[in-house]
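Visitor: Mind folding the following:
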Amino acid sequence: MAQRHFLFEKNRLIPNLMKIALGSDHAGFAQKEMIRAWLGEQGHEIKDFGTHSADSMDYPDVAHPLSEAVANGNFDLGLLLCGSANGVCITANKHAGVRAAIAWLPELAGLARQHNNANVLCLPARYISNEQAQEIVSVFLQTDFEGGRHQQRVSKINC
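Guide: The predicted structure is shown next:
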């Protein structure tokens, strides 16, 4: 199988402005704030679903409303952060119409969009740097779904 390469140029603007839902638990709060500011500087419309501090909280309290908003089509894409990304990803995928994927490498984010039409990216804030988070988010937002043979598979996901 040919290896796919996803390019990230530092400080490269994401070309199409989007409406993005953003949320985290306490473990992802600082990185969420960085991402919110970075995407906002580029002109994207960001809705911050919380949390709004580093105080301990329950990730489903953010992941459920964000996922519902993405599933309803109110946002182009969603971004969720927690310590490992597992909790927010499991929660997000409980919503019909949400295809949440964990990525700790840009290539995984790109493949989640290309092959799975992922619409929520889940980031493991305790395991990636802010620069890595920017690379991963950038690739996720710049990559389109390939459709074709992948559409047939994606169509079989919902129960």
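
Visitor: drop to CA atoms for contacts and neighbour counts, all remaining ones
Guide: Will do.

Visitor: how many neighbours does Pro65 have?
Guide: Residues lying near Pro65 (other Cα atoms under 10 Å) number 15.

Visitor: could you pull out the strands for this structure?
Guide: Across the chain, reading from the start of the chain, the strands by DSSP state E fall at 19-24, 45-48, 77-82, 100-102, 120-124.

Visitor: Another for comparison:
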Amino acid sequence: MAEINHRVGIKASAESVYEALTTNDGLTGWWTNDVSGAGEVGSTIKFRFNGGGPDFTVSKLIPNKTVCWQHSGNMPEAWMGTEIEFQLDAEEDQTFVRFTHANWKESTDFMAHCSTKWAVFLLSLKGVLETGKGKPFPNDVPIDHS
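Guide: Next up is the predicted model:
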């Protein structure tokens, strides 16, 4: 199994980062402008990109420390069976976010694309928390010309 890993320091409290990862308003500030269903463990979050997109079931929440989602939709197909985890580590004046997208069946060009896009969106998370301006889809940074 393959996985994507990133780590970014955000000049914000763990509480602020946690809220951005666990509420519809928080998620629309950095990933996509169409999110519904965020909530407690067992909730299904629907992330939409021009009408389609992945669903994730919230599988674990430790306030201000850990957020885990289990892919529960049928698209994209390569994400089936994958899990996303955000580990928050508050240090002095910033919170480090360790992001993992695990359980990929194989490393492919699509996985490489997703790794780069996750970096783009993690920087969007950093932006919204540090400046009040994220770059969620459809205003995210494009990484190809298709």
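
Visitor: How alike are these chains, TM-score-wise?
Guide: Here the superposed chains carry a TM-score of 0.36, computed using TM-score structural alignment, normalised by the length of structure 2; 96 aligned residues with a Cα RMSD of 5.1 Å.

Visitor: can I get the strands of structure 1 in CSV with mean neighbour count?
Guide: CSV is the format used below for those (neighbours: other Cα atoms under 10 Å):
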stretch, mean neighbour count
strand 19-24, 26
strand 45-48, 17
strand 77-82, 28
strand 100-102, 26
strand 120-124, 28
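
Visitor: Nearest to Thr91 of structure 1, out of the ones you listed?
Guide: Distances from Thr91 of structure 1 to each of those were compared using Cα to Cα; the minimum, 9.1 Å, belongs to strand 100-102.

Visitor: That closest one packs against which elements?
Guide: helix 86-92, helix 106-116, strand 120-124 (3 or more Cα pairs under 8 Å, 6 or more residues apart in numbering; DSSP states H and E).

Visitor: The same query, at a cut-off of 7 Å, please.
Guide: Counting by 3 or more Cα pairs under 7 Å, 6 or more residues apart in numbering; DSSP states H and E, the packing neighbours recorded for strand 100-102 of structure 1 are helix 86-92, strand 120-124.

Visitor: Relative to Ile102 of structure 1, which of these is closest?
Guide: Closest of these to Ile102 of structure 1 is strand 120-124, at 4.6 Å (criterion: Cα to Cα).

Visitor: Which strands and helices lie in contact with that closest one?
Guide: Using 3+ Cα pairs under 7 Å, 6+ apart, strand 120-124 of structure 1 sits against strand 77-82, strand 100-102.

Visitor: would CSV of these with distance to Ile35 of structure 1 be doable?
Guide: Putting these into CSV (distance: least, Cα to Cα, whole Å) gives the following:
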stretch, distance to Ile35 of structure 1
strand 77-82, 9
strand 100-102, 16
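
Visitor: Nearest approach to Pro124 of structure 1 belongs to which of the ones you listed?
Guide: strand 77-82 (5.7 Å).

Visitor: Can you name every helix or strand that the closest one contacts?
Guide: Packing partners of strand 77-82 of structure 1 (3+ Cα pairs under 7 Å, 6+ apart): strand 19-24, helix 86-92, strand 120-124.
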